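>>> Just the structure for this:
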Amino acid sequence: MNERSRPPAAGRPVRADAQRNRQALLDAALRAFAQDGIDASLDAIARTAGVGIGTLYRHFPTREALALAAYQHDVQRLCGSAGELLKTLPADAALREWLARFSEYIVTKRGMSAVLRSALTDPQPFYAELNVRERVLGAVTTLLDRGTADRLLRTDISADVVVLAMIGVWYVSAEPTTPDQLSRLLDLLVDGLRVRPPDR
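Predicted structure coming up:
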């Protein structure tokens, strides 16, 4: 890695102008990735943000780093909605709704789907630093914990198993899939997590 592409040292204060540049790059990247997918031109993103390509690389040493950071805020917001859903819905219904929202998020951001899948499964330090996997697991754990406490959801299924199942759903949804088919897949997943009454 050359000097211009070296990320800021951990713990070093970030100047106000650097923060503005970083936010401008993230905003430009979100628009570019939404329009052109993950292969959107980094030069064009830098121009839209009003900075040079060297500034982009100082903040984001790789394309994947920029893509993940651009969507980190969206993922954080989405994961935070798990607690909000529990305020109005039973835990099993809240889990079903949250998984539907997350699936829609992945499907509508097809250019990001492969990167987000990598963030959920790849042990590389950069992915871990962005906490994408931890945020998703935290949201699912919040929903599962309420469901088990309310005896609506099984106690023998962990959040990481649910996330692995969701990755399978996303692979299916990467192909031409109708909303009804996706909904049925989610119904099957959540139905398998529900507590069954004992046979009489």
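>>> rest of the way, CA atoms for contacts and neighbours
Fine.
>>> Tell me which residues touch Val136, please.
Going by Cα atoms under 8 Å, 6 or more residues apart in numbering, Val136 touches 75, 79, 163.
>>> pretty sure it is in a helix, no?
Yes - counting by DSSP: H, G, I helix; E, B strand; the rest coil, Val136 is located in a helix.
>>> What segments of this protein are helices?
Under the criterion DSSP state H, the chain contains helices at 16-36, 42-49, 53-59, 63-86, 91-108, 110-121, 125-130, 132-149, 159-173, 179-193.
>>> burial measure for the spatially closest residue to Asp160 that is not a sequence neighbour, as a count.
If the residues on either side of it in the chain are set aside, Asp160 comes closest to Leu137, at 6.5 Å by Cα to Cα, 6 or more residues apart in numbering. Neighbours of Leu137 under the rule other Cα atoms under 10 Å: 20.
>>> I'd assumed Val161 was in contact with Leu137.
No - look at Leu137 against Val161 with Cα atoms under 8 Å: they stay out of range, at 9.7 Å.
>>> quick one on the thing from earlier: which one of the contacts of Val136 is nearest Thr148?
Nearest to Thr148 among the contacts of Val136: Val163, at 17.2 Å, using Cα to Cα.
>>> I have a second one here; can you model it like the first so I can compare?
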Amino acid sequence: MTGQRADARRNYSRILAVAEAEVAQHGAAASLEQVARTAGVGSATVRRHFPTRQALLEAVFQERVQALCGRAEELGRTEDSRAALLDWLRGLVAYAVSARGLADALTYEPPTDAPAGDAPHSCGAVLADAAAPLLARALDDGTVRAGTTFHDLLTLAVGIALATEHHSEPSVQADRLFTLAVEGLSPSP
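Take a look at the predicted model:
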């Protein structure tokens, strides 16, 4: 955005602010036309800045995704690789539950282990890059089941967030399901 004219930068900022409010209220189904109307710009202007719904959602969630990346870096310095990975994953679930539309934004991404270069700035690719060291260390230490991929973890987090979004207390239910998924169905010894 460095080379943009001042009015284009203002439009971008105004569109993004309106989009954040719309997504908070309506989730990933927020209307791009409503964003344009509320921002006082035409639909073409919205599409010029955000050519797809996915691009708009990723811009809306960029700050939260960066916070998760920072948390992954912090946790990478802890000794217990399993605890670090689970702490980060629990944080991802909590963010996905609290940030309406984030889970939907993450479901746009195909569950493959293709290199992040295919979509280097997508929410999922950025999160994968941040969490990869945590997962690799847990796998190396044998504290996570062999063969577990980042996309397995992302699918688990997204599934829990989507399954609980309409509960009266989604964060409580999401945390309960996350714990159940991690600990399994067997009772404690």
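>>> And the TM-score between them?
Scored against TM-score structural alignment, normalised by the length of the second structure, the superposed chains reach a TM-score of 0.72; 178 aligned residues with a Cα RMSD of 3.3 Å.
>>> Across to the second structure, which of the contacts of Val136 of the first structure hold up?
Among the contacts of Val136 of the first structure, the contacts conserved in the second structure (both residues aligned by TM-score structural alignment, their matches' Cα atoms under 8 Å) are 75, 79.
>>> Residue nearest the middle of the first structure, spatially speaking?
The residue lying closest to the centre of the first structure (Cα atoms, centre = their mean) is Val75, at 4.3 Å.
>>> residue in the second structure matching that one?
Using TM-score structural alignment, the equivalent of Val75 of the first structure in the second structure is Val65.
>>> That match and Cys123 touch, don't they?
Yes - at 6.7 Å, Val65 of the second structure counts as touching Cys123 under the criterion of Cα under 8 Å.
>>> need the contact list for the match of Val75 of the first structure.
Contact analysis of Val65 of the second structure by Cα under 8 Å, 6+ apart lists 123, 126-127.
>>> Repeat the analysis, applying 7 Å as the threshold.
For Val65 of the second structure, the contact set (Cα atoms under 7 Å, 6 or more residues apart in numbering) comprises 123, 127.
>>> For Gln72 of the first structure, see how far away the nearest residue to Tyr71 of the first structure once chain neighbours are set aside is.
Using Cα to Cα, 6+ apart and skipping residues adjacent in sequence, the residue nearest Tyr71 of the first structure is Leu30, 7.2 Å away. Counting by Cα to Cα, to the nearest Å, the gap from Leu30 of the first structure to Gln72 of the first structure is 11 Å.
>>> of those two, who's got more company?
Leu30 (21 against 18).
>>> so what corresponds to that one in the second structure?
When the second structure is aligned by TM-score structural alignment, Leu30 of the first structure is paired with Glu20.
>>> do the same with Ser183 of the first structure
Checking TM-score structural alignment: Ser183 of the first structure goes with Asp175.
>>> What distance do you get for the residue nearest to Asp160 of the first structure to Val172 of the first structure?
21 Å.
>>> Tell me the counterpart of Gly54 of the first structure in the second structure.
Taking TM-score structural alignment, the alignment pairs Gly54 of the first structure with Ala44 from the second structure.
>>> so what's its match up against?
Residues counted as contacts of Ala44 of the second structure (Cα under 7 Å, 6+ apart): none.
>>> I'd like to know how far it sits from Asp129 of the second structure.
33 Å.
>>> cool, and Glu169 of the second structure?
Going from Glu169 of the second structure to Asp129 of the second structure by Cα to Cα gives 31 Å.
>>> got it, and Asp118 of the second structure?
Remark: distance between Asp118 of the second structure and Asp129 of the second structure (Cα to Cα) = 13 Å.
>>> more crowded one of these two?
Between Asp118 of the second structure and Asp129, counting by other Cα under 10 Å, Asp129 is the more crowded of the two (16 against 9).
>>> Quick check: the gap between the equivalent of that one over in the first structure and Val190 of the first structure.
Aligning on TM-score structural alignment places Asp129 of the second structure opposite Gly138 in the first structure. Per Cα to Cα, Gly138 of the first structure is found 17 Å from Val190 of the first structure.
>>> before we move on, what about Gly147 of the first structure?
From Gly147 of the first structure over to Val190 of the first structure (counting by Cα to Cα), the distance is 11 Å.
>>> Give me the more crowded residue out of those two.
Neighbours of Gly147 of the first structure and Val190, each counted by other Cα under 10 Å, are more numerous for Gly147; the result is 24 against 17.
>>> residues touching that one, list them.
With contact taken as Cα under 7 Å, 6+ apart, Gly147 of the first structure is in contact with 91-92, 153.
>>> neighbours of Asp140 of the second structure, just the number please.
When neighbours are counted by other Cα under 10 Å, Asp140 of the second structure registers 12.
>>> next one: Asp150 of the first structure
Asp150 of the first structure has 12 nearby residues by other Cα under 10 Å.
>>> quick one: the residue nearest to it when sequence neighbours are not counted and Leu164 of the first structure, what's the gap?
When the adjacent residues along the chain are set aside, Asp150 of the first structure lies closest to Ala91, with 7.7 Å between them (Cα to Cα, 6+ apart). Going from Ala91 of the first structure to Leu164 of the first structure by Cα to Cα gives 20 Å.
>>> I appreciate the help and will end here.
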